[in-house]
Structures are given as structure tokens and as C-alpha cells.
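Engineer: kindly return the folded structure for what I paste below:
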Amino acid sequence: MGFERDSNLMPLNKSHHFVPQFLLRFFSVDGSSVGLYNLRSGRIVTGASLKHQACRDWFYGRDGKSEHALGQIEGGASSVLRRMIATGRPPKRYSADHRVLATFLLIQSARTAQAAVAANEMANKVGKLMLRNTLTDPELLAALDDLTIELTEPAAEALRPAALETPVILDLKIKLLHNVSSTPFVLGDHPAVKHNGLYSGAEISVLGLANLGLQFVMPISPDYAVVFYDEKTYSLGSPASNVVKLPSASIVTALNEFQWANALDNIYFRPSDDPPRWTPDRDRLAELRRNEQVSVCEDEVQLEGTRRAKVISVQAQRPSRALKMPLFRNRMSPPPLVNVGTLPLRDPDWALHVHRMTAALNAGLIPPEEFHVRTMPPQFLLRILRERASANAAKTG
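Structural biologist: Purely as a prediction, here's the structure:
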């Protein structure tokens, strides 16, 4: 992530949390423990130590760079989330807190053990498909079924691209869901969940960050969840308010199902709550959860004239058809999905611009500071200019 560690600093911490402790602490009563439901065994623990949750040894590598960078991101995000919970309000749109929250949301969606499982599954399937197209030795081809291809550090490798993609989602509207029902929000170990209700049931993945209809949902406490969504596609609550109150336990349960469906190992909850009352039964859990994370297929496509070519299509699996996103109302009919290469985008020109700037940054053609400025949406620049003008006016009296 571009940070160097001073050799004189304290020793590296080998236990790396992929859900930060500050977020888990918002679901705690005593600040040191949290309720836990294990998805494999069904076991419930009401006092699991925060220190040992959602973590793995050296998950982001042994050099400490990614862990250090995450610490800096988490510091800013922790302050933003605390303010949201204390005030019951989301950040102002196009503010510095808006950008901090968007970055944290993307990082959190890319850094978990579940995300690492999906990345390794993609590497394994794509690698084997490519080897089957290149190997000619029958013995080697036969051995592919017993071979597993994995990335060395999938979580660490995903962090930098996720951070650089923040500008793509800065157009999404933010609202805070205030849960006043009898059912609490729960937190999965993959808490930042993407969805696309516009294309519910689509046979191809429509969860790209620039896709029309994108939704992001993440609980931040038993009483609050933050949502980012495409306001051209959906309406949510009152246009006059950025807070949506949820008095309905059934709506909260439907939102919680996104946590149950996307978690890898554990669901976390406030220990004083009553898990048997709102835990899905085993049949519902089986309906929500999928074993396959990634689909990889090879197709033959028609090029100019009589030319044909093979194309490898890699897609994150669409969510379970059992999942339904409540609250959102569609403001448009979904444009047709022609093929993977022409998925409808919210702003194709902006997505292409960010892609080009990212390529220039990765090639060393522009410095990070220039990338940051050139990928700042106009609304953010206008806010900065207004604030500077106001500060200058105050100085001059």
C-alpha cells in the first residue's frame, strides 16, 4: 500500500483483523466481548472475546505495510462512524467524511476472509481453464483435477485496487437506516454487502462498482446501518431526509439476511439480544447461502466477418435468489442486458476516466496526489472551493 515501517517501531502484530475491532465493539456491551453465531456448527456464544474475532495470522502479509495502511484508514473511519451513531445522521454529501466512508466501505468489502476465498476460487478456476487450453500432455491434463491454484496473499493484493476505486462510487447517495424495531441489526464477518435490486435474478453478475442499480449496505451497530445507492434507479424513504426509520422487524430481518448469506464463518450480535428469536432456521440458511463464489466459463464469440474467438468470462456469482432488498422502490425499468461487455453503467464517461487515471498511476505516469485531484468528482471540488472562499472571507473580515 506504499507505506514503509521503521525498524525501530514495536514488533509486528501477527494477528490481522479483517473486520476491525472498532466495528465489532459497536455490537458489544462491555467493550471487550460480542455475541457470536457460528454458521458451520450453529453454536451460539454470548461472550466471545473481541480480540480473537474475524482475524487470521499474517492475513495481509508479513511486511506490515498493508496492516499499517489499514490502521490509518480505520482511524478515520472509526471517527466517522462514531459521529454517525452519536448524531443519528450520515455524513454530508460530498464532504470529507463522505469520501472516508466510501473508501472504508470498499476496503471492507475487499479485505475479508470471504473475499479471499472468492479471489482464490477465481484464480483456481481461471488458471485451470487456461492450462487446459495450453497443455497437451494427457498425464498433466489428468492431474489438473487434483491441483489447487491459490494466490499468495489474496487479501493484501485486493486492498490497493479497492482504495483506488473509491471515485467510482462517490456519486452514490448515502442514507442512514435507523432501526427502532424489536429485532437488532447483526454483523457478519463480510459486512459490506453489494446488491443490485434493479437486476434481481439476473443470470450474470451486475455488482460492478460502476453498474446501474448498485446498492451497498453495511450495519454499523444494532441500531444503525449505512446504505449507498444509485438514486437515479431507486427512491428510499423521504427525499427530504437522509435518515430512514425502520419500525418493522420483518424489514430488519430481510436486511439481516444479507449478512447471513454473505458471511464466511460467523455472525456477530449484541450479547444482550436474543438470537433464537431472530436466527434463521437451517433450511432458510441453506436457501440463502451458496457454496460457489465465482463462475468461470469459456464462450466462442463472432468477430468481424467469419472470424471467431474464445472469450473467458469471469463473474462473481449473483446473490441467492432468496435475497430480497426491502425499502427500495425502483424508479425505472431495467435496461436490457445484452452481454457481459455492455452492462449498463451509471456514468460510462466517469468510469472510463477513473480507469484511465488508475492505469496512469499504476504505470508511474502520474503521482498519487495528481490521481487524487483528477479523480475527485466536480461536486467535491466545488465544496472545497466554497470552504476555502468562506475561510478567506473570514480572515479578511
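
Engineer: going by C-alpha atoms from here, please, whenever you check contacts or count neighbours.
Structural biologist: Fine.

Engineer: quickly note the distance from the closest residue to Pro334 other than its chain neighbours to Leu212.
Structural biologist: The shortest distance from Pro334 to any non-neighbouring residue, by C-alpha to C-alpha, 6 or more residues apart in numbering, is to Leu198 (5.9 Å). According to C-alpha to C-alpha, to the nearest Å, Leu198 stands 8 Å off from Leu212.

Engineer: go on, Ser32?
Structural biologist: 41 Å.

Engineer: who has more neighbours, the two?
Structural biologist: Comparing Ser32 with Leu212 by other C-alpha atoms under 10 Å, the one with more neighbours is Leu212, at 25 against 14.

Engineer: how many residues are close by Pro20?
Structural biologist: Pro20: 20 neighbours (other C-alpha under 10 Å).

Engineer: run this one through as well so I can compare:
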Amino acid sequence: MILRQIKREDIVVPQKKKQHYIPKTLLKRFSINKKCFIYNLKSNEVIDNAVSYEDQCYANYMYGSDLKIENELAEIESDFSAILDFVIINNSLPVEEERIKKLSRYIILQWLRTESAVDRFQTIAKDTMCSFLPSVLSYYKIDQENFDVEQYVGECITTTFPRQQVAVHNVECSLSSDLNISDLKLCILKNATDINLVLSDDLVIVGNDFQPEYGLGANCPGVYFYMPISPDLLLLLYDSKMYKIKKCELSINEIEYLNYLQLAKARKILIGKNKESLSNLKKTYDSFIFNDVFKFFQHMGWKDPILINRAIPRFIAAYAKIYGYPRVNLPLKINPIITMDNAFTPYKDNPQRLFFRGDLNEYLWKKEYWGNDFSKLVYDTYLSK
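Structural biologist: Presented below is the predicted three-dimensional model:
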């Protein structure tokens, strides 16, 4: 048997198999010599040595092996990279309206193209099915005691909404002409501290101080999006009819707030240009959750504080991400960077006051039960011009 020596050109590498959901042009801004530091949330540890940024935030054929979406994204990222270079070099936004539009649209694309965005879609679909399935079973007189709703719904979601299909759908939605964000204003916020901004694998932070629970759609009034683009710069896309910017330079408290939002949103990792910024964030995280976990052990019957203190680090390492979201005592709903128009304050956090910006038809049929004051406010603010 004769073995032929395999040459390099004989090896066929799958084309564009490694598809990044955070583009390399953005990841490299948080690296030095093509390497970055990682805060692993599952282990609650910051790695000691920097690693290649090219090996972060990707999935094999995330947008399909036909490369249709991947190639389309490559063109968009090329434009985005050129605009990003300008912004970072000049420390300011471009003046051309078309480039502002592309930058704004990219923020929405980035918000919807990640693994976490797929998770959110599947979770909403799962919760919806779980909520109405018992009624369906009851209607058809199916024995619910022997019917595993969670397992059935989980298998149904996996089959009906596979991750790759959802990822493609999300990208297509973000690029759709039906999504109009031209009325949102883009501004750049500058880090005036020695603390670096960090990046998570779900980097776009969406919020809404007017409707914090139900107003997180791109067409909702009061919505805003934060996206860090370097350790020193952050883009803010916001509803300027609802909010005013307090200032464009970020203080230490504001940087810490924004970094903690990245931690709260992260799926698996945070990325930093240096180890110090991630280590400081880990200390903040640990200090917030320590008291809650201590009380949990006491509730479970543990009496000796020394034993509890020894057990807490192991517990946090095992269940780190579970304790990473707004359960901790940080006012995530309080936005220190922008302020809401006082005229809307009496109507905030009320889903009956939710509407789509600029939708005259919706306004016409909702104004009857809104009342004169709120109807006039909405019309004068969003529709009169």
C-alpha cells in the first residue's frame, strides 16, 4: 500500500464556516496585537493571558452554509469598518447624512444578529406556547398529568425555529425597509476616565425609561440603544423627542454603569483591551451578589458564617451567570446619561400608553381612550411635523 503525501493544496477548508456575530472590525478595537482579555461568566474568572480576538463571538455557519447572508453582512461590515475608522480617528461622528444612517442601521443589525438574539426569540416562542398549551390540552381532554409540556414545547421550538433559521430571520428583519429608525438621533459619548469600556458577546444595550417592560422594540417611543465601539467611545441611538442628553463625556460612575450593563447582557463572555478593566468589573459583580448568596445559605439552614464564606466562591463559580442580571442591587432602570421629557413622566411604565412613533393610523384609533392630554402630547411631539 502506497501512501501519498498530502499537500497543503489538497486540503479543502470549508468556505466561511466561521461566521462572526460580532464583526472582527469591532473586536479588534478591544485588543492589542490582535489579542484581548476574556471574562468567562460561567466560571466567573478573568483569564490570565490574552487570546486572539478572531476566535471569539462566532458560530459555525451561523447564517447558513449557502453564504447568502454571510456575504451580504461582509459588504455591510466593510462600510461599517470605514465609518468606524473615521469615528475613532476623529473622535466624532461623520457629517454626511448617509454615513450617519448606515451607522444607525448597523446598531440595529448588531442588536439582532447575535446568539443572544436567537435565544430571546426562542424563549419568547417557548413562553408563548407554554402559556396556551394547557388550555389546548384541556379543550381536547388530553391528560395533562402524563403530558410533559416543557419537553414537548422544547422539542417543538427546536424543530420549528432552528437557531440558524432564526439568526437569518433576525438579520433580514434588521435590514428590512419596514423598519424605520430615521427619526432616532445618533450621538457619540466619550470616556473621560482611566477605566476602559468593555464589550460583551451581546453588546448592544437596549432600554426604554418611558416603557421599560413593553417598549423595547425599535419603533417604540422612548427607546434607546448603547453600543461601545472602542474602550473610549460609545454610540447612543435614541429618541430625541423623548430624551435630552445630559452631557457627552462619561464619568467614572457612568462608565461603571455601562460596563455593568454589558455584564448583565452577556451570554458567555466579556472582552477587554486590558485585564484590569475586567478584573474591576468582576470585583463589582462579586460584591453585589455576595450578600444575596450569603442570605441564601442562611435561608437553607447554614449557621456557621465561616463555612458560608468558604462555600460562596464555589457557589458563585458554579452559578455565576444566574446571579448576573437585575436581581442584584444595581439600579439598571435608572439611566444616568439621558433625561426624559417631564411631560411624559406621568404616563411612564403604563402599557396602555404604548404606541409606534409616527404611526398616524394607530394614533387615530387610540386617542379616544387615551384622553385629550396624552393624545395632544403624542400628536404635538411625534406627528405634527
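
Engineer: work out the TM-score between the chains.
Structural biologist: The TM-score (TM-score structural alignment, normalised by the length of the second structure) is 0.72; 311 aligned residues with a C-alpha RMSD of 3.3 Å.

Engineer: what residues sit buried inside stretch 47-61 of the first structure?
Structural biologist: Residues of stretch 47-61 of the first structure classed as buried by neighbour count (16 or more other C-alpha atoms under 10 Å): 47-48, 50, 53-55, 58-61.

Engineer: what span of the second structure lines up against that stretch?
Structural biologist: Per TM-score structural alignment, the counterpart of stretch 47-61 of the first structure in the second structure is residues 50-64.

Engineer: buried ones in stretch 21-39 of the first structure, by neighbour count?
Structural biologist: Buried-residue list, stretch 21-39 of the first structure, by 16+ other C-alpha under 10 Å: 21-28, 33-37, 39.

Engineer: next step: these restricted to helices.
Structural biologist: Mapping the buried residues of stretch 21-39 of the first structure onto helices (DSSP state H) picks out 21-25.

Engineer: and Val34 of the first structure, what does it touch?
Structural biologist: Val34 of the first structure sits next to 24-25, 27-28, 46-50, 268-271 when contact means C-alpha atoms under 8 Å, 6 or more residues apart in numbering.

Engineer: please, which helix or strand holds the equivalent of Val117 of the first structure over in the second structure?
Structural biologist: Alignment note (TM-score structural alignment): Val117 of the first structure maps to Asp119 of the second structure. Here Asp119 of the second structure sits within helix 115-139, counting by DSSP states H and E.

Engineer: now that helix: how far from the chain's centre is it?
Structural biologist: 21 Å (C-alpha atoms, centre = their mean, to the nearest Å).

Engineer: what do you get for stretch 266-279 of the first structure?
Structural biologist: Worked out by C-alpha atoms, centre = their mean, stretch 266-279 of the first structure lies 23 Å from the chain centre.

Engineer: what's the span of it, first residue to last?
Structural biologist: Terminal residues of stretch 266-279 of the first structure lie 12 Å apart, using C-alpha to C-alpha.

Engineer: what lies in contact with that stretch?
Structural biologist: 24, 27-29, 34-39, 46-47, 183-189, 222, 253, 259-260.

Engineer: could you redo the last one with a cut-off of 6 Å?
Structural biologist: Residues outside stretch 266-279 of the first structure that contact it (C-alpha atoms under 6 Å, 6 or more residues apart in numbering): 27-28, 34-39, 46, 186-189.

Engineer: now stretch 113-121 of the second structure
Structural biologist: 21, 167, 171.

Engineer: which of those are buried?
Structural biologist: Among the contacts of stretch 113-121 of the second structure, those buried by neighbour count (16+ other C-alpha under 10 Å) are 21, 167, 171.

Engineer: ok so, going back, what residues does the match of stretch 47-61 of the first structure touch?
Structural biologist: Under C-alpha under 6 Å, 6+ apart, the answer for stretch 50-64 of the second structure is 17-22, 34-37, 164, 168.

Engineer: at 8 Å instead, please
Structural biologist: The list of residues contacting stretch 50-64 of the second structure from outside it, by C-alpha under 8 Å, 6+ apart, reads 16-22, 24, 27-28, 31, 34-38, 69-70, 163-165, 167-168, 201.

Engineer: hang on, the earlier thing: could you dump the contacts of stretch 113-121 of the second structure to JSON lines with secondary structure?
Structural biologist: Formatted as JSON lines, the contacts of stretch 113-121 of the second structure follow (DSSP: H, G, I helix; E, B strand; the rest coil):
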{"residue": "Tyr21", "secondary structure": "coil"}
{"residue": "Ala167", "secondary structure": "helix"}
{"residue": "Val171", "secondary structure": "helix"}
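
Engineer: save these as CSV, and put in distance to Glu368 of the second structure too.
Structural biologist: Converted to CSV, these look like this (distance: C-alpha to C-alpha, whole Å):
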residue, distance to Glu368 of the second structure
Tyr21, 44
Ala167, 39
Val171, 37
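
Engineer: re earlier: burial count for the match of Val117 of the first structure?
Structural biologist: By other C-alpha under 10 Å, 15 other residues sit near Asp119 of the second structure.

Engineer: now the helices for the stretch 101-250 of the second structure?
Structural biologist: Using DSSP state H, counting those that start in this stretch, the helices of the stretch 101-250 of the second structure run over residues 115-139, 149-160, 163-175.

Engineer: just the buried residues of the longest one, please?
Structural biologist: In this case it means helix 115-139 of the second structure. The neighbour-count check on helix 115-139 of the second structure (16+ other C-alpha under 10 Å) flags 115-118, 121-122, 125-126, 129-130 as buried.

Engineer: now do stretch 217-230 of the second structure
Structural biologist: In terms of neighbour count (16+ other C-alpha under 10 Å), stretch 217-230 of the second structure has its buried residues at 218-230.

Engineer: stretch 92-110 of the first structure too?
Structural biologist: For stretch 92-110 of the first structure, the neighbour count (16+ other C-alpha under 10 Å) marks 93-94, 97-110 as buried.

Engineer: against Ala261 of the first structure, how distant is the residue nearest to Pro334 of the first structure?
Structural biologist: 19 Å.

Engineer: residue in the second structure matching Ala86 of the first structure?
Structural biologist: Using TM-score structural alignment, Ala86 of the first structure sits opposite Ile89 in the second structure.

Engineer: my read: Arg353 of the second structure touches Tyr347, true?
Structural biologist: Yes - assessed by C-alpha atoms under 8 Å, Arg353 of the second structure is found in contact with Tyr347 at 6.7 Å.

Engineer: mind listing what the residue nearest to Leu151 of the first structure when sequence neighbours are not counted touches?
Structural biologist: Spatially, and ignoring its direct neighbours in sequence, Leu151 of the first structure is nearest to Asn120 (5.9 Å; C-alpha to C-alpha, 6+ apart). By C-alpha under 8 Å, 6+ apart, Asn120 of the first structure lies in contact with 149-151, 154.

Engineer: ok, those vs Phe380 of the first structure, which is closest?
Structural biologist: Checking the contacts of Asn120 of the first structure against Phe380 of the first structure by C-alpha to C-alpha gives Pro154 as the nearest, at 32.1 Å.
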